[in-house]
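In: My questions concern the predicted model and sequence given below.
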Amino acid sequence: MLVRDAAKAADTFFDVLVIGAGPTGLACAIEVQKAGFTVALVDKGCICNSLFHYPSHMTFFTTPELLEIGGIPFPSPNPKPTRNEALQYYRLVAAHYKLDVRQYERVERVMGEDGEFTVRTEDRFGRTGALRARKLIVSTGYYDLPNLMCIPGESLSKVFHYYNDPHPYFDMDVVVIGGKNSSAIAALELWRSGARVTLVHRHEGMHRHVKYWIKPDIENRIKNGEIEAYFNTDVVEITQDAVVLKTREGLKSIKNDFVFAMTGYHPDFNFLESMGVRFVGPDRLPVCNAETLESNVPGIFLAGVIVAGSRTNEIFIENGRFHGGQIAQALLGK
């Protein structure tokens, strides 16, 4: 039986521990707490760490009500809220529910079994700790692990897999790699801030799923020659002063100061495997009960984008926020 009385739980022993304090993790903690269980969250960064690292001027593609968690309205004067509005909203929700969030503690190892898990952590200063829980919810997202190109020069300090702000790249030669939303947004903002932008994509054009208000903008900038574009092209090497491209006409070296490799991200499959979670199929779908979200490892539940494996375009805040309710119902059933 799960202990549903906070007074019976030790300071570091909980009914449920949520690994990952993004919007889905927060939603899970809220629903589990509402169901009467003791719960804490642990995250290697801050609350909504991935969202914090989104571009500073980012606007969501969705409406405020589809980002709401815990039954708390998301007030916004904009039809599509900004990153900063979302961060404020999730902070206020966490404070409203008095969630126990252990920020800046990286999970190093998970031991034990259903009913008696021990989670070993390490803080920013290398100090180790341990949290114990009867059940675990893993909601670690995918934004922290970029898909690497594995080419010479990718580790140079001029190469970034995240885009934040265009200001530092004024009057610089910048290459943006990729053909989806993040690439288009980065290229447009950099160009509008005075960078000389070259976009490189391995396919024949911008991806068909680029948002309808962004796609014509980037395509018109390319058509007008304001942003240079190389399609059906791969980056094969990055040097201190140039980028080497493999085009249909052969190799081409172009002058370059900075590179934004917007090549996508993937879940931490190694971490899940270390806990015994199994995967199936080429998309590495974790073995998971579709109704309860309990993995093949008894007592370990999965939530958010990691449920879809490498198909990271299937689960977002809008639908992942409901995973907490599914898990809470499963725990009550036990």
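Out: Done, it's in.

In: all contacts plus neighbour counts: C-alpha atoms, from now on.
Out: Fine.

In: could you point out the longest helix in this structure?
Out: helix 83-96 (DSSP state H).

In: and after that one, which helix or strand comes next?
Out: Next in sequence after helix 83-96, counting helices and strands by DSSP states H and E, comes strand 101-102.

In: also this one, for the comparison:
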Amino acid sequence: MKILDLLIIGAGPIGLNCALEANKNNLNYLIIEKGTIVNSLFNYPLYMKFFSTADKLEIDEIPFISAAKPGRQEALEYYQGIARQKNLNINLYEKVLKVSKNNEIFEIETSKAKYYSKNVIISTGFYDIPNLMNIPGENLEKVKHYYTEPYPYARQKIVVIGSSNSSVDAALETYRKGAEVTMIIRNSEISPNVKYWVKPDIENRIAEGSITAHFNSELIEIKENSVIFKDRNGKINEIENDFVLAMTGYLPDFDFLKNSGIELQGDCLNPFYNTETMETNVPNLYLAGVVCGGKDTHLWFIENSRIHAEIIVQHILSK
């Protein structure tokens, strides 16, 4: 039975960074990824631009050259290029089903095989499970929790839920391809966290009436040809609709974390870990990247979680 020093779940930017750090320190490691390399980035909107500058997205001090704020394709080229150049040990299109521990060794069961490792890092991000609204009609085919590009929505009546970066990008892009766009927003204004070069654009489009926005409002039902929402005055309204883009955010796989033995705390289901070592309540089981934040998915991103790799590997070596 081959026993790895380290098994990393997830080949996102932080998972790759963990592998690079393990490789530099001569640890026998393997990454297991359910999709392609940086799978979440692959599923981002095609024309998405990062808030961070290129230097803030770099891993292992490998330069990320970009004339402006990098987009999805540049990031894919950068991270997948590193995986090729460094010949990282990655198994792709293999889903981890279960992590269990027998004495000091972890058994990792996947869709294809079983692996054994002294240490495990979970770096799975949060992009796989939509934060559902739990309203009637949400399961209709016209409801999309992932947005990739505007072209399918030309000349359609679109409802966009939310006022985050993803909501604003979807609203502006579909509007500019000829969609009739209505935004339904729980809050009283566009999110202050929206990219600073985009926020004036959406606010001006709303002000001039090109995009309709209902603030302090809530979608309560989705029908085949319409949606029903409650406005700021408590009035129930029904409008014609072809597609709903439910940009309501995403969540980590809490069941997977819990079944791996990790304690989840509070209303936000924050997974327990030692902030100095990134080790969870399960010895030698670590968290890295966005998954550390539980429902608070805005707390961690590439820019501020790159340091997790070095912290974890140094803690492993210290043992």
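Out: Received it, and whenever you're ready, just let me know what you need. None of the values given here were measured: they were computed from a predicted structure.

In: From the contact counts, what lies against the longest helix of the first structure?
Out: helix 49-52 (3 or more C-alpha pairs under 8 Å, 6 or more residues apart in numbering; DSSP states H and E).

In: how about the strands of the stretch 151-300 of the first structure, start to end?
Out: 159-160, 173-177, 196-200, 228-230, 234-238, 242-247, 250-255, 258-261, 279-280, 285-286, 300-302 (DSSP state E, counting those that start in this stretch).

In: Quick one: closest of these to residue 72 of the first structure.
Out: strand 300-302 (23.4 Å; C-alpha to C-alpha).

In: give me the stretch of the second structure that the closest one matches.
Out: On the basis of TM-score structural alignment, strand 300-302 of the first structure is assigned to residues 285-287 in the second structure.

In: Can you give me every residue that contacts residue 174 of the first structure?
Out: With contacts defined as C-alpha atoms under 8 Å, 6 or more residues apart in numbering, residue 174 of the first structure is in contact with 195, 196, 197, 198, 256, 257, 258, 259, 260.

In: Who wins on neighbours among the residues you listed?
Out: residue 197 (27 neighbours; other C-alpha atoms under 10 Å).

In: Excluding chain neighbours, what is closest to that one?
Out: The shortest distance from residue 197 of the first structure to any non-neighbouring residue, by C-alpha to C-alpha, 6 or more residues apart in numbering, is to residue 174 (5.0 Å).

In: what residue of the second structure takes the place of that neighbour?
Out: Per TM-score structural alignment, residue 174 of the first structure is aligned with residue 158.

In: now do residue 149 of the first structure
Out: Residue 149 of the first structure maps onto residue 133 in the second structure, by TM-score structural alignment.

In: Compute the number of surrounding residues for that match.
Out: Neighbours around residue 133 of the second structure, by other C-alpha under 10 Å: 14.

In: Same check on residue 65 of the first structure?
Out: Neighbour tally, residue 65 of the first structure, other C-alpha under 10 Å: 17.

In: now it, nearest residue through space, not along the chain?
Out: Residue 65 of the first structure sits nearest to residue 74 (C-alpha to C-alpha, 6+ apart), 6.1 Å away.

In: Residue 28 of the second structure matches what in the first structure?
Out: Per TM-score structural alignment, residue 28 of the second structure is aligned with residue 38.

In: do residue 210 of the second structure as well
Out: Per TM-score structural alignment, residue 210 of the second structure is aligned with residue 226.

In: what about its match, how many neighbours?
Out: 16.

In: Same check on residue 105 of the second structure?
Out: Residues near residue 105 of the second structure, counting by other C-alpha under 10 Å: 17.

In: for residue 153 of the second structure, same thing?
Out: 19.

In: which ones are touching the equivalent of residue 254 of the first structure over in the second structure?
Out: Correspondence of residue 254 of the first structure to the second structure, assessed by TM-score structural alignment: residue 239. Residues near residue 239 of the second structure by C-alpha under 8 Å, 6+ apart: 226, 227, 228.
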